[in-house]
Every structure is written in C-alpha cells, then in structure tokens.
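Student: Just the structure for this:
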Amino acid sequence: MLGLAHLDRAFDYQIDADQDEAAIPGVRVRVRFSGRLVDGFLLDRVDESDHPGKLGWLERVVSPEPVLGPELAALCRAVADRYAGTMSDVVRLAIPPRHARTEKEEIAERESPRPSAPDTAAWESAYPAAESFLASMISGQPRAVWQATAGEDWPARLAELAAAAAAAGRGTIVVVPDQRDLDRLEAACTPLLGDRCVTLAAGLGPTARYRRWLSVRRGAADVVLGTRSAIFAPVHDLGLVVVWDDGDDSLNEPRAPYPHPREVAVLRSHQQRCALVIGGFARSTEAQSLVTAGWAHDLVADRATVRTRTARVLALSAEDRRIAGDPLARSARIPGVAFEAARAAVAAGAPVLFSVPRRGYIPSLACARCRAHARCRTCHGPLQLDDHGALSCRWCGRPERGFRCAECGGTEVRALTTGARRTAEELGRAFPGVPITTSGGASVVDEIETGARIVVATPGAEPIAADGYGAAVVLDTWAQLDRADLRAGEEAVRRWMAVGSLVRPHASGGALVIVADAGLGPVQALIRWDPVGFAEQELDQRAQLGFPPAVTMASIDGAPATVSAFVDAVELPDGGERLGPVPLPPGVRPPAGSGDDIGDDAERVLLRVDRRAGRRLAAALVAAQITRNTRHETGPIRVQVDPPTIG
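Tutor: Below is the predicted model of the structure:
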C-alpha cells in the first residue's frame, strides 16, 4: 500500500507454487516495488495478466488470514473515490494493525442461539412507520432517518433493531459517537444478543481490538457496536447499519481522507443492499438532505406523542425584565423563573441539571473597558481566571501578572463566559444543603443517584438520571450561537435537545429553561420540539447560499504557494467556483497527532460545485494530486471533501 495518488491502483505479480495455497484474496503480502519491499494486500487471482511487461514475483504471504474481503475492498475503493483519497489510506482506517499471536488463537464459536424476534411494541406505539420499516428490514433495504422523541431509551430501541436483524439471520453494525454511548448500548444489547455482539473501540487497546475484529471476520459475532471505524467492520451477511447522533463532532475522522461514518454507511447500504438507520434526538442537515432527496424516509413520532413526552420549555433572554429585578439572577446569569423551576424540582426530590458551555472557573475574559478579548502577550492565546483569582494563558500556561489591554490600555478584566466550577459555586450558595455535582472535562460523571441534587455539566457530559431530571437550565447560550461557524445553530439545537431529552415530561413536572431570545430560530425549534422543521429550514438556507450539504465543497489547506499551485492544477467541473484564499481559521487547524503539519501561515481555498458534480470534483482533486506527485512537489497540504467546518 503505497499511499500516493499516482500509484493508487492494483499491480500484478506472479505467485509461485509454494505460495499457491496461502495466497488467497484478502491476505496480507509483501512485494518488491521499485527496488524496495512494501506491504500490501492480495485483491484477486487471475490466470493471465493484462500487463504487457515482465511481472515480478510475490515476495511472501505475511499472513494466511484473508482480512480484506471483496465486499470490504469494494467499500474502501468507494470511500476513497468519494473523498478524493487513496485506497491505502482507507484500508488503514478499516483494518486494524496485525498481531500475529492473536491470529494464531482459536476464536471461540458462537454459543448464543439465534434470538427470537424481539418485542417491538415500543417502536410501533410511538412511530407510525416503524411496523412497515421492521417488516421490510428483513427482506429489503429500507433507509430511514429516525427522530427519537424526548426521553426515548435509544439504546433499548437500537438493541431491538439489532435483535430483529439477528432473528432473521442478518448482521448489524451500530456506530455511536463515544465510549459513554457505547457502554450504554452494550448494556442494552447484551441481554438480547449475548456473545453474538462485540464492541470495537480504540480504547480497547490494539490486541483486544484485533481479537474482536477477527471474531467478526471469522463469523463468531454478527453484531458490532462501536465508534467511528466500526463502520468498516467485516460483518457477514450485513442486514442493518445504524449511525446514532451523526451530528456529533466525535464522528469527524481526523485522518485522511476524513470519511464520515454516516457517508460510509450510506455507501455500504447501497453496495451491500442492507437497511440503514440514521438516528438522534436532533437532525443534521446531511440526514435531512437524504430525506429531501427521497433516498431515505422519515421515521418520526406523531405530534401528540412528541408533546406527551416533552418537558415544558421556557425561553428567557438575559435582558428579560423578570431578570432585571432579581439580584441573584444578575450575579449568576440565571433568571428567577429558572430558579423557581429548580426549587420546585428540588422540593419534589428530583435532580436539576444546569448546562454551561465551558468547564473551569472563568475560562474566557475580556477587557472591562472596551470588551476586547483578553490575550496572552506571549502567544496571543486567550486568558483565563482560575479559582484563586490568578490570570493565565489557556494555550501556553504562562501567568499574566500585569494585564494591559492592547486596544485601550485598560487593566481590568470581566468574564465573557462563566465555567462549570464557578457556576457550581454560585448555585451552592443559592441551594444550601443540596448536594452539588459537576461533570465535564476529565471528570465526567456517567450516572447520578436519585433524589434532590444540583448537577452542573458541560455539553456532552450530562449524567444520566434514572427517573429523569425534574428541571434543566441551559445557560450562556450566546456562546454556542455566536460562533462564526456554519453549523453553530445546528450544533446548538443538537446540544439543547440532548439536554431536553434527559428531563421528565411536562405531565410529570419536567421543565426546560433556556436563557436565550425566544425569537431565534434554534430556540423556536426547541420550544416546538421540531428538529425536522429546523433541519429543513437550515437545508433551504444552505441551498440558497451555496453551502454543504446542498452543494459539494472541498477545502485545500496549506502554505500559500503550495495551495495556489495545487488549485491551479484542479480542472473544476462546469459551474464550479473557487473561493479564497483566506487565512486558515484557528478552529479548523489539524489536531495534534493527525499527521497533517500544514504550517503556521496556512491558507485555505474552497472549491464549490453542484451536488451532482461531487464525484467529478473528487476525481479532479485526485488528478491534481497525481500531477503534484509526478512533479515531486512535497509541500504539506490537506485536501478535504465536505469538510465539517467551513470557516
């Protein structure tokens, strides 16, 4: 596997008689290429070659384990073509590194019998189209975008889908964003599926992960639960693929060619003719585009069910007159109505959740005089205030003992956002005697005990309450809505609905208070609990403005000269547009360890084409990479098709 665009194809080699038995399609091999030994995979065996020249000999078969089967090879090729990458890069994502000792181990045979069809009453009672979907899942390839209702036990529902597929003798892959979700899903699936089910995640370690991956390839397990790369699992007779919460940025692949599991699932559903479910409490615009195009169908509850299961939602802006006369609310950024809801829940013996966008004490500061962001004089990183009142840089950690604003010369700072610890401190004074729990960063709490309790959590770190929260309050919403990001509104709705899904229904006293202007579109979507309508509006706006997923867009990041030369070599399809160059936004710089070192002065150029020309754009990008390789241009560059962040 050479990893170069101009060498991204199959090469023919001769196989001698001694290797005949072991050299079967899919095995790892070593061959001599251009005078050096390289690793590769044997894709196929034919009697004759079309190559007119002399063929080299296969050096050796590294392992007799056929890890790259025909279906997986076809999927990797399709993903590489979709994302303008090389097949070798996709194969590295799809197949874990080899462990020879693990391959020699005997994989225990599956002991659990085929399960009987599960009880799907919870599906059919809430979602009118569920019965027809489940019926067609057995023999056809239905594709649905599932809108889970507030409070839905989504791990149990997905476990029932997997059990229904297993009862029909079909395999299943379920991809979730992170380990917390995976643990919940595994707990729901194990009673129904037993040892037919395995989990695949990076946290297992290389040996355990390869052992489980082999058990799937050898047919000892046919239900795979996992994070990002589990979407490539070699499940036999695949009947169902599920991606839960596809808008979560944990699913964004940081390694080239940056495939998103949702798009891989779409390709796999098409190639292997299996059912597909994309689900979540909110809805991404990419999932909505599948419904709008008619490629997938809605799997949603009726409005009566939605209203029954949803908490009472109140929206209050920080300028609301009900806050103005409340000194406690002014100091803690919490409206009196929110305190009333929290006190009522605590009095009823229920936990209360406060959602804040940042962890820490006061993690974001500005000049008290001119409101310019407070920056480190050394690295220009943002300054923060710890719980001892000391200023320091969030990037380089240097203490700031004599702050002076670069804009106006002011020497005092004020908080832009207040972190989880500071909020917990304020609430501790407001609710004396009530236990306070914080969750976020490195200290994430998975579950809380029943009873009255105040929980302060950052987005994505909210603990599960067994009987639901009596109330939830979403604070500092402007920090999510004011981001200069195409997906700011979509991400805010996703985060808020995740919080709202943890609150008891309004008939049980549940209340969700969001400190935001009720006239804003994302806030209205929350009040109505209408993620589908919001996704439709977002998709319409992006179609008018020419942004993904209404169009296909590619980003080219790197040093100015490198980006310019590359873009000049790209032959855009008819109607294609070039946007930029602009300085690379700080928020889209490659993460540490991703292998993309594009320099500190990197620029970005965006290429935009009609959605129908997306494959032609990918082919043009590959052709430009080939030209670049043949010219031996080595400057670092990053090419992404449909990047998760535009600017």
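
Student: use CA for all of it now, contacts and neighbours both
Tutor: Noted.

Student: which parts of stretch 204-217 are buried?
Tutor: Under the neighbour-count criterion of 16 or more other CA atoms under 10 Å, stretch 204-217 has 207-217 buried.

Student: same deal with stretch 272-284?
Tutor: Buried-residue list, stretch 272-284, by 16+ other CA under 10 Å: 272-284.

Student: residues making contact with it?
Tutor: The contact list for stretch 272-284, computed with CA atoms under 8 Å, 6 or more residues apart in numbering, reads 71, 137, 140-150, 238-247, 262, 265-266, 268-269, 287, 490, 493-494, 497-498, 501, 531-532, 535.

Student: One more: stretch 605-618?
Tutor: Looking at stretch 605-618 with CA under 8 Å, 6+ apart, the contacting residues turn out to be 81-84, 549-557, 563, 567, 572-573, 575-582, 641.

Student: Over to stretch 339-354?
Tutor: For stretch 339-354, using CA under 8 Å, 6+ apart, the contacting residues are 450-457, 462, 465, 468-475, 509, 511.

Student: Now that we have the contacts of stretch 605-618, which of them are buried?
Tutor: Buried among these by 16+ other CA under 10 Å: 81-84, 549-557, 563, 567, 572-573, 581, 641.

Student: Filter those residues down to just the ones in helices.
Tutor: Among those, the ones falling in helices (DSSP state H) are 81-82, 563, 567.

Student: Relative to P586, which of those residues is nearest.
Tutor: V563 (17.4 Å; CA to CA).

Student: Do I have it right that that closest one meets P636?
Tutor: No. Using CA atoms under 8 Å, V563 makes no contact with P636, being 9.3 Å away.

Student: show me where the stretch 201-350 of the chain has strands.
Tutor: Remark: strands assigned in the stretch 201-350 of the chain by DSSP state E, counting those that start in this stretch are 223-226, 238-244, 275-280, 297-299, 312-315.

Student: Another sequence for comparison is provided below:
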Amino acid sequence: MQPGTSGEGADGQLSLLRSAARGHRPRTPEGSAERDPVAGVVLDVPLPHLDRVFDYAVPASAASSAVVGARVRVRLAGQDVEGFVVERRATSEHAGALQPLRRVVSPEPVLDPAVLALARAVARRCAGTTADVLRLAVPPRRAVVETEDRPGPPAGPLPRPAAGPWEAYAGGAALVARVVDGGSPRAVWTSLPGAAGDDWPAALAVLAAAALAGGRGALLVVPDARDVARLDAALTALLGAGRHVRLTAEDGPTARYRAFVALRRGRVRAVVGTRAAALAPVQDLGLVVCWDDGDDLHAEPRAPYPHARDVLVERAGQAGAAAVVGSPSRSAAAQQLLADGWARVVVAPREVVRARAPRVAVAEDDGRDPAGPGARLPASALRLVRESLPSGPVLVQVPRAGYLPATACQRCRHPARCARCGGPLALPQPDEPGGASTPVCRWCATSAPAWACPHCGGRALRSLVVGSGRTAEELGRALPGTTVRRSGGAAEVLASVPAAPALVVATPGAEPVAEGGYSAALLLDTWALLSRAELRSAEEALRRWLQAASLVRPAADGGRVLAVGEAGLAPLQALVRWDPGGHAERELAERTELGLPPAAVVARVTGSPAGVRALLAAVVLPPGASVLGPAPLAPRAWVGASGRRSARTDGDEEAQALLRAPRTAATALADALRAARAATSARKEPPVRVHVDPLDPLEGW
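Tutor: The predicted structure follows:
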C-alpha cells in the first residue's frame, strides 16, 4: 500500500507556529481510532501515476463513520481532494506517521466492493484510471436522499415465470429456466419483429422476473431514455410496482441518486438504465442484459471510454451471472463472442421469422436529381404509401436530419464548404414557403450569407442530400390531405403514434412505436448510411433498417417494407432475407482477415504532438503489436476522443497514433499503455487521451 503524506513532524510544528503567530489557538491533534486505525483510500484524482491506494489515519471521531465505501476528504499535495475508503486495517506499510482523514463527507457506504473490483478491471482493460471509472459508477451525492426512510419492495418471493415470448426461440425456454435455477448461461439473442405482440421489452421483463424468482438481482442496460421507458413499463406490468428502479440521468440527479442508494442498500435488486447503469451496485447479481449493443450510445464519451457491452461481459464473469446480449440485428462484436465460445446463439426458427416479419423488397434508385419535386420517391414507393395508408400509419426513415444538410455549387457541383472550419454548408428550412435561407455550417454554426464558390465563383446552391424536414415537406405536397408527423432531428422525438392513417417521417433511432404496428415502412437514401467512411457503416446500416422494419406488421397482416437503393448490396440482401446473423459472420470474417476490431485490439492515442511522442517513447509494446503514426490531424476539422466531429480553432495542434495488437495480447497492450501513461504523467509530460477499441478506429485519418 502507498502511504499518505505525513501530517506530523516538521510540517506539523510549522503549522502550530503559524497558528500561534496569527493569534489562533492551536488545535490539539486528535488521536486515532482504537480499532483499524488505517484507512486505504482511492482518490478522485485522474492523474495516472496516482492511481493507487493511499493510507491515511482514521481519527477517533471518525472511527464509526469512515466505513468501507464511504466518501471522505483528504489532504494531498497541499490540497483537499475527495475519495472513497476501500479498506480499514490495523497497520500500514508506511513506517512514518500518517496524515489523518480531513473529513468523512458521508457515512453512507456508496462504493460497493464488487463495483470497485469491476472498476479496476474496466480501468485496466481501457488503459484508464480507477478514479475515472468510479466517477461513472457513483453519482454525485444528494444528502436528503440518505436520510429518507423509504419502504422496500413488496414482501414475498416472485413466482417462477412462464417462458412467454421465449417459447418462440430455439433454446429460449431453457434460457429462462437456467436463470431461475441460478445458472449462468450466456446468450447472443436476435429478437423477432415486435409489431405482432411479444416484443423485446416483454421478453427482457421475463428474464428479470426469472432472476428475481431465483433470489438474485437483475441489471438491464438499454441505449436511451425511450428504451428505458418501454422496458420500465414492461417490468412494472410483470413484476408489480416497487420491485425495480430506473437509473438514468434524464430522471434528474436526485431521482438517480435515490435509485442508486436503493440498490446499494439492497432494498431492490432489479434496475433498468442507460450505459452508466452497467456499474450499478446490484446485490446478489444474477443477470446482466445489454440490449441493442450496436448502438453507439452504449459507448461512454468520457475517459476511459468503456462500452456498456464490454463492462457487462466483464461483470458477468466476476459475479458468475447470466448474460444476454440482444438486438434485432447482430454486431460484429457479438458475433466475436459466439466465435470465442463465450456465448451461445438464441434465435427463432426460420419459419417463425418468416411468419413474424414483414415482406421486404428493394426499389432501385433511378439517380434523378434529388432537388426535383418528388424525385426521391420512385413510382413503386409512392404506390406503396398510397396503398398502405388506408390501413394504418406508414413509417418513412430518412438517414439525415435537417432540411438540406449538404449542398454544392449549382454551376460546378463542388461541395459547398465553410470558409472558417471547412465543414459542410447546410440550408435550414425556410421561414415561410418560397422564402430564401442563409447557408449555415453544420460543424461550427457560422452563417455564410455571401458565400461564393472558390472554384468557379458561382453563388447559387443545390442540394446534395435531402433531410427529414424537406422529405416531410415533399410528402405533404405529393399526398395532400395526409397527416405528416416528424420524429427526430429538429423535431420532437415521438415515443408512439396512434393507429390512424398518417405518414411518420423519422431519422434512424427516432422511429416511434405505432399502435398495432405500421402498415408499411419506406427506407429512403440507403446509400447515405452505407457510404459513410467508417468501419461499421454496413453493420450500422443493417441495424437501423432492421429496427425500423421490426415495427411493421407481419406480412400475413399486410406489412411491407420497401428500401430504396442498390439491390445487390450485401446489407440490403441481408435485410430482404432477414438474416442479421449471416451478415455478422461475413463482417467478422472480413475484419479478421484485415486485422481490424473485434478480431484485433486497437488503441487510439490523441493529444498534442509532444504528448503523443512522449507516450510512444515510453510504451513497451507486447509481441505482435504495431504502431501507425503519429500523424497530424486535419488543422481545422478533427475527431475528438468521444468519437464526435468537432470544430477546432487555428491555434490547436492535434496528433494521433494507432496501436494494434492481436486479441490475445489485449491485456498486455492495455497494461503497457497504463504503465506508459503513469510514467509520462509523473514526468509532467503533456496529457494524452487513450481510447482502447473505439467504435471507428480509422476515423480522423
């Protein structure tokens, strides 16, 4: 153990002399606790070279309040910092006097030992610090919550649940039975379309009930607040009120801390939440679930950038819990879990899939000018909409938000770019029909009222991409008298829509649930999702299309899906066949051949050129690892550590390097990066950001 700074001796005498000189009566040093007078403290300090346990003396007045897991305030390098007590001991390895704890912030033991072990494992895997992970795991304190005396869940155990929706899957009923009986099965689950009745929230509620019926806890992580609301309703309907809590930032800091304390005290043992809930202190954990693991919302944008799926996989191993990774599609990372033998696949037989899925077809895009009225809708698409509207709402998925999010010069067709940051110029929706709009940069929000093409001097703009706002406008003109609703982008994200005939124009991920299911779905501009310059473009496109198609009624009830694109492309063929598993196998095989994640581990190092060079000089790479770079990032537009594109000022200088190693050397690479970060931090080298397995490791090159 590492000792804390001594507070007695010369420094202590100097403090007494200063107090006397100021006319203050010196405070008599307080004695230490009689039992276990040493507290091991993990500090809330992000510096890598301080990522260890420090020893402090426990004052007698804090003997009963400085419990393991409590928040404390201590002195470090002349400053007060907060931390958590992680152990109490009788002795310390430090031979000198220990500095005492300054204050016990709260005697509430908020840091669970199992969560601490998980945080250390996640920090090691991500080449980060334990303090960074604990900031994600333990929410800010709300003192009023700790004094509340709230009742626990209803008395009595839950009955053994019926398999319900899981009966439709091969091995589904056995999965539920093993969870009830205390087993630890691991499954990659491809869900059926949900418009016919038993959708994914109902299925996950059954799994949670199975864990509770077996006397264990359940932890379910979903991408966003809309998914939390759907699963929360399903859990309440099956379990009854009071048997689970929600853990999401959207509920506010007080409600979040109240749910956290209820879990830590063991009043409830089931929780549904977003990515930070993967670290929730669920007691007697028996089940972890990651729903829709391909959604990038599961990737934490703050250091050390853990992915909820990876956290839950690690947690299932530590707790001996059952684990389910589910989605309407299947990610390459989930396919890797199957290839490793870590999990078994749970899918429905093909005849069940055909009975539950809508009929899917592809309409070839004729390539006409998208600025023309109605040109983006082939005749077959308009015919589908007109035929399906009388029987219910029709979903129209548009991959881009906004009105005209990308423009080009009308004369020479060069893309219109911002003179300040180089970002694409977009045209917002006119204030009134026929009104003119001023182009605005999508990256830095700078308007360009006097834009002129640097290539030909032209001042007129044409559209390159049509957004959801313009699409809704075009459909309203083509189908007068039809109700048009928008969801996503600048419009409100709708949770649900009624069964009445209407057109619902939504961006990917913002599709509302229709009562009784949509009568049809139209997937526009499929090229836009497939042409993105990133590693996961095909996987992500298929996931978005399957999510939308899963909301459509079965083919037997007239449900149809029409995708506008090139029919021969592999993702569209997988959509037509409703075969996400086959597409995931192909994706993983291609990445294995190229040595790309998840078949290999990649770490991205970004920061100032001097900081990146210092880290690369300090790191001792494991056998088989290689380095690409360092290379400068673009001087204006760059991709930050969160993976999101940002605008930089001219004075910024950024560089990055990629480190790649075989999957068998993933731990060795992470340990090497942690050691290098600690060494460079101790030497006060410029800080850098290390992101292990980013969603798109090639972004920014």
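
Student: what TM-score comes out when they're superposed?
Tutor: TM-score for the superposed pair, counting by TM-score structural alignment, normalised by the length of structure 1: 0.94. Supporting figures: 640 aligned residues with a CA RMSD of 2.3 Å.

Student: What about the contacts of stretch 272-284 of structure 1, which are in helices?
Tutor: 71, 137, 262, 265-266, 268-269, 287, 490, 493-494, 497-498, 531-532, 535.

Student: Ranking by neighbours, what's the top pick from the residues you listed?
Tutor: Sorting those by how many neighbours each has (other CA atoms under 10 Å) puts V493 first, at 29 neighbours.

Student: Pull the contacting residues for the residue positioned nearest the centre of structure 1.
Tutor: Closest residue to the average C-alpha location of structure 1: L251 at 2.3 Å, with CA atoms, centre = their mean. Neighbouring residues of L251 of structure 1 by CA under 8 Å, 6+ apart: 176-177, 227-228, 260-261.

Student: Including neighbour count and distance to A10 of structure 1, could the residues you listed go into JSON lines?
Tutor: Conversion of the contacts of L251 of structure 1 to JSON lines gives the following (neighbours: other CA atoms under 10 Å; distance: CA to CA, whole Å):
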{"residue": "V176", "neighbour count": "24", "distance to A10 of structure 1": "33"}
{"residue": "P177", "neighbour count": "21", "distance to A10 of structure 1": "34"}
{"residue": "T227", "neighbour count": "25", "distance to A10 of structure 1": "30"}
{"residue": "R228", "neighbour count": "25", "distance to A10 of structure 1": "27"}
{"residue": "H260", "neighbour count": "22", "distance to A10 of structure 1": "25"}
{"residue": "P261", "neighbour count": "24", "distance to A10 of structure 1": "25"}
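
Student: Select from these every entry located in helices.
Tutor: Short answer: these in helices (DSSP H) are P261.

Student: re the thing from before, nearest to I24 of structure 1, of the buried residues of stretch 204-217 of structure 1?
Tutor: Distance to I24 of structure 1 across these (CA to CA) is lowest for R217, with 15.2 Å.

Student: Over in structure 2, tell me which residue corresponds to that closest one.
Tutor: Aligned by TM-score structural alignment, R217 of structure 1 pairs with R264 of structure 2.

Student: ok, and the closest non-adjacent residue to that match?
Tutor: Using CA to CA, 6 or more residues apart in numbering and skipping the chain neighbours, the partner closest in space to R264 of structure 2 is P281 (5.3 Å).

Student: what about the counterpart of D296 of structure 2 in structure 1, neighbour count?
Tutor: In structure 1, the residue matched to D296 of structure 2 (TM-score structural alignment) is D249. For D249 of structure 1, the neighbour count with other CA under 10 Å is 12.

Student: dump the residue contacts of D249 of structure 1.
Tutor: By CA under 8 Å, 6+ apart, the contact set of D249 of structure 1 is P177.

Student: Look up how far A296 of structure 1 lies from it.
Tutor: 22 Å (CA to CA, to the nearest Å).

Student: Repeat that for P115 of structure 1.
Tutor: From P115 of structure 1 to A296 of structure 1 the distance is 28 Å (CA to CA).

Student: more neighbours, these two?
Tutor: A296 (20 against 17).

Student: List the contacts of the more buried one.
Tutor: 142-145, 290.

Student: Strands - which of the residues you listed land there?
Tutor: 143-145 (DSSP state E).
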